[in-house]
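Engineer: I would like the atomic coordinates for the input below:
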Amino acid sequence: MSTFKTNVFVNCPYDDHFRPLLRPLLFTVLRADLNPRMAAERLNSGETRFSKIVELIKESKYAIHDLSRIKAKRAGEYFRFNMPFELGLDVGCSCFGTVEQLSKRCLILEKEPYRYQIALSDLSNSDIAAHHDEPLRVVAAVRHWLVNDVGIDLPGPSGLLDQFTQFMADNYDDLLSHGFNKTEIPNLTVPELIRYMREWVSANI
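Structural biologist: All right, here's what the predicted structure looks like:
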């Protein structure tokens, strides 16, 4: 059975700095009874990253693209082109794909409003949400998109963030009781994190 209509491709950085934003983003998607899909969901070293991303894009009706790392922070640091590249693949699939894929929808996130126009002027007329590296703003942007563009009923942003915070507290205690130490918990893999979030939402919402 196809899961195309409930899959959400999440295209974002995996670094430590973005992790406080990624967790509530994933929680909000799961809270909407949708299925977040990421390249990090499978840890098969024999699978090329590009082929994995193409497969995920083709299988997902929805996508969330974060472009907040397209600007280098220090002199000599390279720009991060993975995220805009994957955004381009997703937009191309929605324009040139199958009849089903023509219905694809996406949300684009950035750190600051209008900054993306310097690097990606083709998006100058697009509706892009700025999160300022704040978890509540990420939750609000994803929540408003899911409610208004996708048509899913969800609590307000603050209520969702409260639920996420409760999940994090409960999950922390559960992981400690399952043999994790305090330094290992922040490095929980994406597949495990999504599984624990899904189980918590099912049991508590």
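Engineer: can we go C-alpha only for contacts and neighbour counts from here?
Structural biologist: Will do.
Engineer: where along the protein do the strands fall?
Structural biologist: Along the chain, the segments classed as strands by DSSP state E run 7-11, 35-37, 62-66, 105-110, 128-130.
Engineer: Compile those strands into CSV and extend it with columns for distance to S177 and mean neighbour count.
Structural biologist: Shown next, in CSV, are the strands of the chain (distance: least, CA to CA, whole Å; neighbours: other CA atoms under 10 Å):
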stretch, distance to S177, mean neighbour count
strand 7-11, 30, 25
strand 35-37, 27, 23
strand 62-66, 34, 23
strand 105-110, 36, 20
strand 128-130, 38, 21
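Engineer: could you redo those as CSV and give each row distance to I194?
Structural biologist: As requested, these are arranged in CSV below (distance: least, CA to CA, whole Å):
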stretch, distance to I194
strand 7-11, 12
strand 35-37, 8
strand 62-66, 16
strand 105-110, 20
strand 128-130, 24
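Engineer: so which of those strands comes closest to W200?
Structural biologist: strand 35-37 (14.5 Å; CA to CA).
Engineer: what comes into contact with that closest one?
Structural biologist: 6-10, 26, 29-30, 56, 60 (CA atoms under 8 Å, 6 or more residues apart in numbering).
Engineer: Over to stretch 143-155?
Structural biologist: Stretch 143-155 is contacted by residues 28, 31-32, 107, 156-157 when judged by CA under 8 Å, 6+ apart.
Engineer: let's see this one next to it:
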Amino acid sequence: MASPPRRKPAASLSVFINCPFDDDYRPILRAIVFTVVVSGYHPRCALDSTDGAEIRIAKIASLIGDCDWGVHDLSRVEVVDGVPRFNMPMELGLHLGARLLGEPRHRRKRALILDAQPHRYDRALSDISGQDVETHGGNPEAAIRCVRNWLSEHRRYNQPPLPGAAAVQADYRTFTAELGALLAPRRLDPDDLTHSDYLFAVRDWIATRAEPA
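Structural biologist: Presented below is the predicted three-dimensional model:
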């Protein structure tokens, strides 16, 4: 019997992550994903699934449509081989366009815009100069603080705040230290994980900590 289709998480708890996926950026991506999951939300990004038949821009637009939240890191808008990288600004534009021009349900979308250094984005994307942009300096723990604070600030009025940034950073350090032992029984290498492998590891670690001693 075929498995039932996987149910999408609620848009109100879904966070679209728009960032580079190369090896150099991976420590920040993993820190962001950990923070989103440990805060009770569902990270979504282009790495969720691979289908060579999909049109990439349609996939990105669908993901943005499925999420009320979006983290957009512009720190890698840079010139590579003489050509600027504009994927991240384009996806931010889709998010802002959905909020400004989309159906009523899209107007509740919230965005966290990140960059490596203050006002660096002004030189490449001056149209967002009037918006708040947080900086992480290329530091995963600083990225954790940015994401945690943003998610906590926008919780509903009757919800308690999330654990503090220092607590989430400490949890992330513990998770990273324990990751190898956690994955060993499954014969997985912590340095060679797919995105879905990593998501499973984060959720498994959280579930393990929640179990009574």
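Engineer: Which of the contacts of stretch 143-155 of the first structure fall in helices?
Structural biologist: 28, 31, 157 (DSSP state H).
Engineer: Nearest to L120 of the first structure among these?
Structural biologist: Nearest to L120 of the first structure among those: T28, at 27.3 Å, using CA to CA.
Engineer: neighbour-wise, which of the ones in helices among the contacts of stretch 143-155 of the first structure leads?
Structural biologist: T28 (26 neighbours; other CA atoms under 10 Å).
Engineer: could you pull out the helices for the first structure?
Structural biologist: Along the first structure, the segments classed as helices by DSSP H run 19-31, 49-58, 82-96, 116-119, 135-145, 157-177, 190-204.
Engineer: Quick one: these as a markdown table, columns for distance to R37 of the first structure too.
Structural biologist: Formatted as a markdown table, those follow (distance: least, CA to CA, whole Å):
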| stretch | distance to R37 of the first structure |
| --- | --- |
| helix 19-31 | 9 |
| helix 49-58 | 7 |
| helix 82-96 | 13 |
| helix 116-119 | 24 |
| helix 135-145 | 15 |
| helix 157-177 | 19 |
| helix 190-204 | 10 |
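Engineer: Compare those helices and give me the one nearest L102 of the first structure.
Structural biologist: helix 82-96 (4.6 Å).
Engineer: returning to what we had before: who wins for proximity to K71 of the first structure among the helices of the first structure?
Structural biologist: helix 116-119 (8.6 Å).
Engineer: what range in the second structure matches that closest one?
Structural biologist: Using TM-score structural alignment, helix 116-119 of the first structure lines up with residues 121-124 of the second structure.
Engineer: Now that stretch: buried residues?
Structural biologist: Applying a neighbour-count criterion of 16 or more other CA atoms under 10 Å, one finds Y121 buried in stretch 121-124 of the second structure.
Engineer: Excluding chain neighbours, give the residue nearest to the aligned partner of F167 of the first structure in the second structure in space.
Structural biologist: Matched to the second structure by TM-score structural alignment, F167 of the first structure sits across from F175. Of all residues not flanking F175 of the second structure in the chain, W205 sits nearest, at 7.1 Å (CA to CA, 6 or more residues apart in numbering).
Engineer: what residue of the first structure takes the place of that neighbour?
Structural biologist: By TM-score structural alignment, W205 of the second structure lines up with W200.
Engineer: From T165 of the first structure, how far out is its match?
Structural biologist: To T165 of the first structure, W200 of the first structure is 12 Å away according to CA to CA, to the nearest Å.
Engineer: re the thing from before, what comes into contact with the match of helix 116-119 of the first structure?
Structural biologist: Everything outside stretch 121-124 of the second structure that qualifies as a contact, by CA under 8 Å, 6+ apart, is 74-75, 77, 115, 128-129.
Engineer: again, but for stretch 182-189 of the second structure
Structural biologist: Contact partners of stretch 182-189 of the second structure, identified using CA under 8 Å, 6+ apart, comprise 180, 190, 201, 205.
Engineer: And for stretch 23-33 of the first structure?
Structural biologist: Outside stretch 23-33 of the first structure, the residues within contact range by CA under 8 Å, 6+ apart are 6, 8, 35-36, 135, 138-139, 142-143, 146, 152-154, 160-161, 164, 194, 197-198, 201.
Engineer: can you rerun that using 6 Å?
Structural biologist: Contacts with stretch 23-33 of the first structure, where a contact means CA atoms under 6 Å, 6 or more residues apart in numbering, come from V139.
Engineer: now that stretch: how far from the chain's centre is it?
Structural biologist: 9 Å (CA atoms, centre = their mean, to the nearest Å).
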